[in-house]
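Colleague: no letters, just coordinates:
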């Protein structure tokens, strides 16, 4: 039963992150067209709720489906070519962002859920994703690291809104169905 439930959670969060891609994207032209999307909310939620392994597997599943051509990224993008564009590093960073978010949620079990979720989402869902995305963006968009870094600051306000949303969603789920927050479940 546990394996089947894990598979359901992994597939659900892959689908949720894909569904967040249906929201309109906003391309940032001076950063090679890397879009502002709602999909990083899915990264934060997958890690915060599923933990490092299930969370990162859900994002890896989504990206595998994208790689084979399904248009699951914001703006209906899909195919292997998206990984070679300026946003490719951010996409790879999604897997590790969900993983780190999950690890931090587990490490902060003794913290207040709101603070633990916010901290995990900021470090994993923003910091780790940018750690992968900015250097690759600099390379692909022919920018210096400083230009890629300062240009990426335009994403921070939206990412902070997603942190707040992830905190609200995790807290709401924890009130209604605490067992669904696998990072805080009792072993």
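Modeller: In hand now; what should we look at? The model shown is predicted, which means the values in this text are computed figures rather than measured ones.

Colleague: going forward, measure contacts between C-alpha atoms and count neighbours the same way
Modeller: Fine.

Colleague: next one: residue 27 from residue 96, what distance?
Modeller: Residue 27 is 23 Å from residue 96, where distance means Cα to Cα, to the nearest Å.

Colleague: okay, these two: which has more neighbours?
Modeller: Between residue 27 and residue 96, counted using other Cα atoms under 10 Å, the more crowded position is residue 96 (27 against 14).

Colleague: next, the one to line up against it:
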């Protein structure tokens, strides 16, 4: 006798991919915002005629983009900036509050999220490529972010806030370029190791 039970709807096949977790994303964004803060407030070395300190801040920003990808890396830097603007002393030399945006380093602050975004987009694109390709590609992206985003916008901020010509402002910012290029390479190497150990962090 044929069964009178209606057939149950078929279950979707298990793809082996985990669904995106908002709580995980929030935890990662928050953690990397904290990492950037730590990198910014570690003992700094004054550099250049304007006395802007040399810190590990760009390393944290590059690493956030390289590990988290463009969107979450961008958000991590925005969260860091929001916390500092709210008054917590998380900017370089323990600075914080709205007054920082009126200082000589305001241009750098504006550029930071976009540097993380650029590095993160490249990191996401190369995530499934060979380790060497990933490291080189992310290091190159960090170099482009340094030369085409952070330094020009930072120099423009120096020019506007300190009354320097653009050439003088660029000369004042130039000592940071080599250090930031090195930080980009180190961030690429560290991020590559993180993705080999935890490939799901940058899963699409």
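Modeller: Nice, thanks for sending it over. Just so it is clear, the structure is predicted and the values come from calculations on it, not from any experiment.

Colleague: tm score of chain vs chain?
Modeller: Taking TM-score structural alignment, normalised by the length of structure 1 as the basis, the two superposed chains have a TM-score of 0.89; 182 aligned residues with a Cα RMSD of 1.8 Å.

Colleague: what's the mean distance for the helix of greatest length in structure 2 versus structure 1?
Modeller: Scanning structure 2 for the longest helix, with DSSP state H as the assignment, gives helix 175-197. When structure 1 is superposed, helix 175-197 of structure 2 averages 1.5 Å from its matched positions, counting by mean Cα distance after the TM-score superposition for structure 1.

Colleague: in structure 1, what residues pair with that helix?
Modeller: Here helix 175-197 of structure 2 aligns to structure 1 at residues 154-176, judged by TM-score structural alignment.

Colleague: need the counterpart of residue 109 of structure 2 in structure 1.
Modeller: Per TM-score structural alignment, residue 109 of structure 2 is aligned with residue 91.

Colleague: could you list the buried residues of the host helix or strand of its match?
Modeller: Using DSSP states H and E, residue 91 of structure 1 sits in helix 88-107. For helix 88-107 of structure 1, burial by neighbour count (16 or more other Cα atoms under 10 Å) applies to 88-106.

Colleague: list the residues that contact residue 92 of structure 1.
Modeller: 83, 129, 132, 133 (Cα atoms under 8 Å, 6 or more residues apart in numbering).

Colleague: aligned counterpart of the second one in structure 2, please.
Modeller: Read that as residue 129 of structure 1. In structure 2, residue 129 of structure 1 lands on residue 150 (TM-score structural alignment).

Colleague: give me the neighbour count for the alignment partner in structure 2 of residue 80 of structure 1.
Modeller: Mapped onto structure 2 by TM-score structural alignment, residue 80 of structure 1 lines up with residue 98. The number of residues packed near residue 98 of structure 2 is 13, by other Cα under 10 Å.

Colleague: my guess is residue 101 of structure 1 meets residue 50, correct?
Modeller: No - using Cα atoms under 8 Å, residue 101 of structure 1 is not in contact with residue 50; the gap is 9.6 Å.

Colleague: so where do the helices sit in structure 1?
Modeller: Taking DSSP H as the criterion, structure 1 carries its helices at 2-20, 39-50, 52-67, 88-107, 113-120, 129-140, 145-152, 156-176.

Colleague: pick the most deeply packed of those.
Modeller: Most buried of those, by mean neighbour count (mean count of other Cα atoms under 10 Å): helix 39-50, with a mean of 30.

Colleague: whereabouts in structure 2 does it align?
Modeller: Using TM-score structural alignment, helix 39-50 of structure 1 lines up with residues 57-68 of structure 2.

Colleague: if anything else comes up later, I'll come back, but that's it for now.
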